[in-house]
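Visitor: Sequence and predicted structure, then a few things I'm wondering about:
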Amino acid sequence: MKAISVLGSTGSIGTQTLQLAEEFPDRFGVVALTAGRNLALLSEQIGRHSPEVVALADPQLLPELKARLDALEPSARPARRPELLAGSDGLCAAAAWSSAELVVTGIVGCAGLLPTLAAIRAGKDLALANKETLIAAGPVVLPELKRSGSRLLPADSEHSAIFQCLQGTPWADTARLSTGIPTPGLRGIQLTASGGAFRDWPAADLAKATVADATSHPNWSMGRKITVDSATLMNKGLEVIEAHYLFGLDYDAIEIVIHPQSIIHSMVELADSSVLAQLGWPDMKLPLLYCLSWPERLPTPWRRLDLTAVGQLSFKAPDQSKYPCMALAYAAGRSGGTMPAVMNAANEQAVALFLDERVHFLDIPRLIERVCDRHRAEVKADPSLSDVLAVDAWARQAVLEASASLAPKLLLA
């Protein structure tokens, strides 16, 4: 049985990971959980999985969690009382928990960076579902992976698809992931994108986009922030940067292709011009299960892919004018250093403002571009962890300052 730690257990990635642990109880055991504020769900998870340790981001919530655990019905109580921790130190301790063999990083945003680094420094293997680990701190994370020997398994459906396509090739090797060394024989990558909530909207209509519109994804069930990222196509831009760090390819060799059916999860082009693709229904449980079981594949009772039911697979190039965030991400990646961290933090803050209905949907790329332009002269080419955290905090504040001049536009929404 493989012992797993789940960072962000009450989020979309975390809940699906725990579902897999329940579906395969003889293969996976949960030893550590971390969570934010959803204590009702966390209490249920503790009762079902009996972890050795649980950590909360906010120390002030510990008394409430203890009270909830005390109030559980006898039949719903965990087999053992977990050690309860809190704060940044607590999250890092749970991430590096001694008995954990694999750490699933499901914390959204840069909040997951420190616990992920703690897991790497403890030599844990990682199922990486937190894009920001490599996007914001790739120059910091790569040397840490090399020092610790941790193996990084991509849990995003797109990067998992690439990783799966490379299995069975002479150069398939997890030790190569996140080294920045180009993968031999790999000519290019095509990341497929559904096109998000607005894929069928004319660009001119985006001025009328609401939060409800942007958080209604046609194919995938995801958290609100990443669903907005899908609507702006920033999620693909972030994945381009992540793919650059994972597979060592230049940005010119990483393409984005709109694929509305979300059946092909990504493709690789090899040196001899062959193209390999990984297909499946749009369900995050499949790439997550591959991370948990790698290098094995476990039999599942899940619905098999029926291409005759799908009918057709279509592709088109993304509209640059409709998705300006895509170009911003490519530009940040090519700038390197601290620029991806600034771009990522600006996006997180801008999306948060949009979800709070404080800025318009079209203001998201405007705010990101403004903040990245301000940082251009201050980019650090070889940042430390403290540099990354400093520019992350600066970019969030810069977005808040810049949003003040955009507030009147809400009257027109």
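Guide: That came in fine, so what should we check first?
Visitor: use CA for all of it now, contacts and neighbours both
Guide: Will do.
Visitor: Okay, helices next: where are they in the stretch 151-300 of the chain?
Guide: If DSSP state H, counting those that start in this stretch is used as the criterion, the helices of the stretch 151-300 of the chain fall at 157-166, 211-214, 224-232, 234-247, 285-293.
Visitor: Does anything pack onto the second one? Which helices or strands?
Guide: The reference is to helix 211-214. Counting contacts by 3 or more C-alpha pairs under 8 Å, 6 or more residues apart in numbering; DSSP states H and E, helix 211-214 packs against helix 224-232.
Visitor: Would you mind getting the angle between the helix it packs on and helix 234-247?
Guide: Interaxial angle of helix 224-232 relative to helix 234-247 (axes from the mean of the first three to the mean of the last three C-alpha atoms, to 10 degrees): 100 degrees.
Visitor: about what we covered before: and of the helices of the stretch 151-300 of the chain, who's closest to L276?
Guide: Using C-alpha to C-alpha as the criterion, the shortest distance between L276 and the helices of the stretch 151-300 of the chain is 6.1 Å, found for helix 157-166.
Visitor: who touches that closest one?
Guide: Residues lying outside helix 157-166 but in contact with it, judged by C-alpha atoms under 8 Å, 6 or more residues apart in numbering, are 153-154, 172, 189, 191-192, 239, 243, 265-268, 276-279, 284, 287.
Visitor: Mark which of the residues you listed are buried, thanks.
Guide: Among the contacts of helix 157-166, the ones that count as buried by 16 or more other C-alpha atoms under 10 Å are 153-154, 172, 189, 191-192, 239, 243, 265-268, 276-278, 284, 287.
Visitor: Comparison target, given below:
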Amino acid sequence: MVTMTVTASAPRTVLVLGSTGSIGTQALDVTGRNPDRFRVVGLAAGGSDPRALAAQVLEHEVEAVAVTRSTAVEDLQLALYAEAQKRGYARGEFRLPRIFAGPDAVEELIDAAPADVVLNGMPGSQGLGPTLRALKTGAVLALANKESLIAGGPLVKAAARPGQIVPVDSEHSALAQALRGGRAEEVDRLVLTASGGPFRGRTREQMANVTVEDALAHPTWAMGQLVTINSATLVNKGLELIEAHLLFDVPCERIDVVVHPQSIVHSMVTFVDGSTLAQASPPDMRLPIALALGWPDRVPGAVPPCRWDRAASWTFEPVDTVAFPAVELARHVGSVGGCLPAVFNAANERLVAEFLAHNTSFTSIVDTVSQVVEAADEWRRPPRDLADVLAAEQWARDRAATIMSGGK
């Protein structure tokens, strides 16, 4: 009888960027429940919630942490000592992690704490620099920060080796899974599903007086404010259309968006023979997060599966492009390419901030973004470098402010 010894592979090392946000906290739940598979070596956050960040540092025994707000360092240090005391550490037993602070802190962390996987869950286009830095290290990029790919598309694609970017968005994770069912040349269309947000079925006129509170009441997902508002306007689905185009090299005109209120089918791929493969699971982001961290392997027990012993109905309906023009605007932007997606995204971020501050109306968000895009002829060219993308974004924010103030 031959005895075989199987050596378990070491856990994958992981950096979590945006650790105190929705994606980050769920990623840490996944890694915490699977210590044999993953080991967190660094965390990054804005620094606005030092107590939450301190708890994460101690819970996951992290040795390096970054905060983008320079003034948050002292608050974080105090929170770390308080958390250590609460957990029963004796005086002198607890060692502070290495702390990076300031606008370049996240990229410094990526260089200082090499990891197998970098999960970028930072909000908005501020994630572009860290995305490029993570790709440069050779780490797998688990990308939840779609804005960095959208804003810096040509730069990001040029920096990434084949298969280095693994999507975290549930829709793109679903597409990646379904695409395993056929060769690239067999793909006819990609189909992104959308919940429809809180205003599904309303006309444009019925959304004229929508409040911030109304728009933040998403029927399915719990997300940050920017993503939640983007889901309400369907800008998020427009961004996902551009992301799918960049990730999977499928032209924008062959990417459909369909409203699926139950949020069980996360996206689909239709093949040239008429077959459609769909990925279905309960609306729980821990599944795509776990898959991205472990790709191409699945993590057992990531979430409870759908129940097939209970009656359920799944419905699908077309997007009302009159009430929600963001998807077709994004299709145009993605088809043109260049710096235009960066303009689209940055203008939208500015308008969402103004809406949250009660300075503009809900329907004016996409209306104003459309005007910014229409005026952006100079930004149809590809970006030469990161500075080019940042310049396009600043132009878009400034143009949006000018339009809002009544200028041209």
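Guide: Perfect, thanks for sending it. Worth saying up front: this structure is predicted, and the values here are computed from it rather than measured.
Visitor: hey, which helix is longest across the first structure?
Guide: Once the first structure is assigned using DSSP state H, the helix that runs over the most residues is helix 385-403.
Visitor: Please state the offset of that helix from the chain centre?
Guide: How far helix 385-403 of the first structure lies from its chain's middle: 20 Å, per C-alpha atoms, centre = their mean, to the nearest Å.
Visitor: Check how far it sits from its aligned residues in the second structure, on average.
Guide: Average distance between helix 385-403 of the first structure and its aligned residues in the second structure, after superposition and using mean C-alpha distance after the TM-score superposition for the first structure, equals 1.3 Å.
Visitor: Packing partners of that helix?
Guide: Secondary-structure packing of helix 385-403 of the first structure (3+ C-alpha pairs under 8 Å, 6+ apart): helix 132-148, helix 339-355, helix 363-375.
Visitor: Could you say which of those is packed most deeply?
Guide: Comparing these by mean neighbour count (mean count of other C-alpha atoms under 10 Å), helix 339-355 ranks first with a mean of 26.
Visitor: what's in contact with that helix?
Guide: Counting by C-alpha under 8 Å, 6+ apart, residues outside helix 339-355 of the first structure touching it are 109-110, 132, 135-137, 211, 225, 228-229, 238, 328-329, 332-333, 359-361, 363-365, 367-368, 371-372, 375-376, 379-380, 388, 391-396, 398-400.
Visitor: What of stretch 301-315 of the first structure?
Guide: By C-alpha under 8 Å, 6+ apart, the residues outside stretch 301-315 of the first structure that reach it are V257, I258, H259, P260, Q261, I263, G280, W281.
Visitor: swap the cut-off to 6 Å and go again
Guide: Among residues not part of stretch 301-315 of the first structure, those counted as contacts by C-alpha atoms under 6 Å, 6 or more residues apart in numbering are I258, H259, G280.
Visitor: out of those, who's nearest G337 of the first structure?
Guide: Using C-alpha to C-alpha, I258 is the member of the contacts of stretch 301-315 of the first structure that sits closest to G337 of the first structure, with 28.7 Å.
Visitor: and the closest residue in space to that closest one that isn't next to it in sequence, how many neighbours?
Guide: For I258 of the first structure, ignoring the flanking residues on the chain, the nearest one in space by C-alpha to C-alpha, 6 or more residues apart in numbering is A193 at 4.7 Å. Residue crowding around A193 of the first structure was assessed by other C-alpha atoms under 10 Å; the count is 26.
Visitor: residue ranges for the strands of the stretch 1-150 of the second structure, please.
Guide: Using DSSP state E, counting those that start in this stretch, the strands assigned to the stretch 1-150 of the second structure run over residues 12-17, 38-45, 64-67, 98-101, 117-120, 140-143.
Visitor: so the longest one corresponds to what in the first structure?
Guide: Equivalent residues of strand 38-45 of the second structure are located at 28-35 in the first structure, counting by TM-score structural alignment.
Visitor: In strands only, show me the contacts of helix 157-166 of the first structure.
Guide: With strands defined by DSSP state E, the entries of the contacts of helix 157-166 of the first structure inside them are 153-154, 189, 191-192, 265-268, 276-279.
Visitor: Good, wrapping up.
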